[in-house]
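**Student:** one predicted model, sequence on top.
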Amino acid sequence: MLTTLAYGLAIALNLFCLFLGGRFLFAPYAAAAGYGVPAKEDRAYLTIKGVRDGTYGLVGLALLAFAGAQAEAWFMLVVALVPLGDTLIVLRNGGTKATAFGIHFATALIVLLSAALLFAV
């Protein structure tokens, strides 16, 4: 049961990264608004975020498939820095506290939970 939960959450988080990456690539301004800091220009930076998020999703899936739970756990532990940084970015750039903490900080906690579950497997 724990193994199913650990792998299921890790797969879901990695697929969500792929989804976010695609959203920033194909609907960058809507994705930026959902992120918490709307963009009027800077399409290149939004594309960079899309590539970054999509790459994290692919690396996470590859680690899970080819290296196992321990490698994925370490990856999740390190990658939790991204939503923590996103929390600060939203707060420093006029985004709401609800978005910063309700989306980004909460995501960081879920990623850390995923790491803990994977370490326990």
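**Tutor:** Thanks, I have the structure now.

**Student:** C-alpha from now on. contacts and neighbour counts both.
**Tutor:** OK.

**Student:** check which residues of stretch 79-92 are buried.
**Tutor:** V79, A80, P83, L84, D86, T87, L88, I89, V90, L91 (16 or more other Cα atoms under 10 Å).

**Student:** what is the nearest of those to V111?
**Tutor:** Nearest to V111 out of the buried residues of stretch 79-92 is A80 (Cα to Cα; 5.8 Å).

**Student:** is the closest one in contact with V111, as I believe?
**Tutor:** Yes - look at A80 against V111 with Cα atoms under 8 Å: they come within range, at 5.8 Å.

**Student:** quick one: the helices in this structure?
**Tutor:** With helices called from DSSP state H, the chain shows them at 2-26, 28-35, 43-66, 69-79, 81-92, 97-99, 106-120.

**Student:** packing partners of the last one?
**Tutor:** Using 3 or more Cα pairs under 8 Å, 6 or more residues apart in numbering; DSSP states H and E, the elements in contact with helix 106-120 are helix 2-26, helix 69-79, helix 81-92.

**Student:** between helix 81-92 and it, find me the angle.
**Tutor:** Relative orientation of helix 106-120 with respect to helix 81-92: 170 degrees, computed using axes from the mean of the first three to the mean of the last three Cα atoms, to 10 degrees.

**Student:** another structure for you, compare them:
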Amino acid sequence: MLTPAAYGLAIALNLFVVFIGARFLLQPEAAAAGYGVPAKPGAYLTIKGLRDLSYGILGLALIAFVGPHAAAWFMLIVALNPLGDTLIVLRNGGTKAVAFGIHFATAVVVLISAALLFAV
């Protein structure tokens, strides 16, 4: 019973990161506004898009080809990204609602996903 929840949450999170990465590559201004700190198109947004896209694909590959413990370690480490994003939004004029309601909450869900995968 725990296994489907662990895999389901991990897959959903990684697909969401793929979506975010693709959005930063295809609609950079809208993606930046949704991030919480509006930015003009340029290298930063492209880099962020590529980073997120590749992390999402890597997470899916670990789940598919390696197993839950490797995916759990990946999720544990990747949780640093939304924690860092929380600080970036707060330090650059973004709202606390976005910083904590989106980025910090995402970090918590990613950590829950890691815990579930470790338990499998």
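**Tutor:** That came through fine. Just so it is clear, the model here is predicted, and its values are computed rather than measured.

**Student:** what's the TM-score for these two chains?
**Tutor:** Here the TM-score for the pair of chains, by TM-score structural alignment, normalised by the length of structure 2, is 0.99; 120 aligned residues with a Cα RMSD of 0.6 Å.

**Student:** follow-up on the earlier one: A44 of structure 1 is nearest to which of the helices and strands packed on helix 106-120 of structure 1?
**Tutor:** helix 2-26 (9.6 Å).

**Student:** what's next to that closest one, contact-wise?
**Tutor:** Residues from elsewhere that reach helix 2-26 of structure 1, judged by Cα atoms under 8 Å, 6 or more residues apart in numbering: 31-32, 46-47, 49-58, 60-61, 64, 69, 72, 111, 114, 117-118, 121.

**Student:** among those residues, which ones are buried?
**Tutor:** 31-32, 46-47, 49-57, 60-61, 64, 69, 72, 111, 114, 117-118, 121.

**Student:** thinking again about what came up before, possible to save the buried residues of stretch 79-92 of structure 1 as JSON lines with distance to T99 of structure 1?
**Tutor:** Shown next, in JSON lines, are the buried residues of stretch 79-92 of structure 1 (distance: Cα to Cα, whole Å):
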{"residue": "V79", "distance to T99 of structure 1": "19"}
{"residue": "A80", "distance to T99 of structure 1": "17"}
{"residue": "P83", "distance to T99 of structure 1": "12"}
{"residue": "L84", "distance to T99 of structure 1": "12"}
{"residue": "D86", "distance to T99 of structure 1": "10"}
{"residue": "T87", "distance to T99 of structure 1": "8"}
{"residue": "L88", "distance to T99 of structure 1": "11"}
{"residue": "I89", "distance to T99 of structure 1": "11"}
{"residue": "V90", "distance to T99 of structure 1": "8"}
{"residue": "L91", "distance to T99 of structure 1": "9"}
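
**Student:** and the most centrally placed residue in structure 2, how far from R91 of structure 2?
**Tutor:** For structure 2, V17 is the residue whose C-alpha lies nearest the centre (Cα atoms, centre = their mean; 4.8 Å). Distance, V17 of structure 2 to R91 of structure 2, by Cα to Cα, to the nearest Å: 23 Å.

**Student:** what do you get for A32 of structure 2?
**Tutor:** 15 Å.

**Student:** now L117 of structure 2
**Tutor:** Distance from L117 of structure 2 to R91 of structure 2, by Cα to Cα: 32 Å.

**Student:** and what of L60 of structure 2?
**Tutor:** Distance from L60 of structure 2 to R91 of structure 2, by Cα to Cα: 31 Å.

**Student:** residues near L18 of structure 1, how many?
**Tutor:** Applying other Cα atoms under 10 Å, we find 22 residues neighbouring L18 of structure 1.
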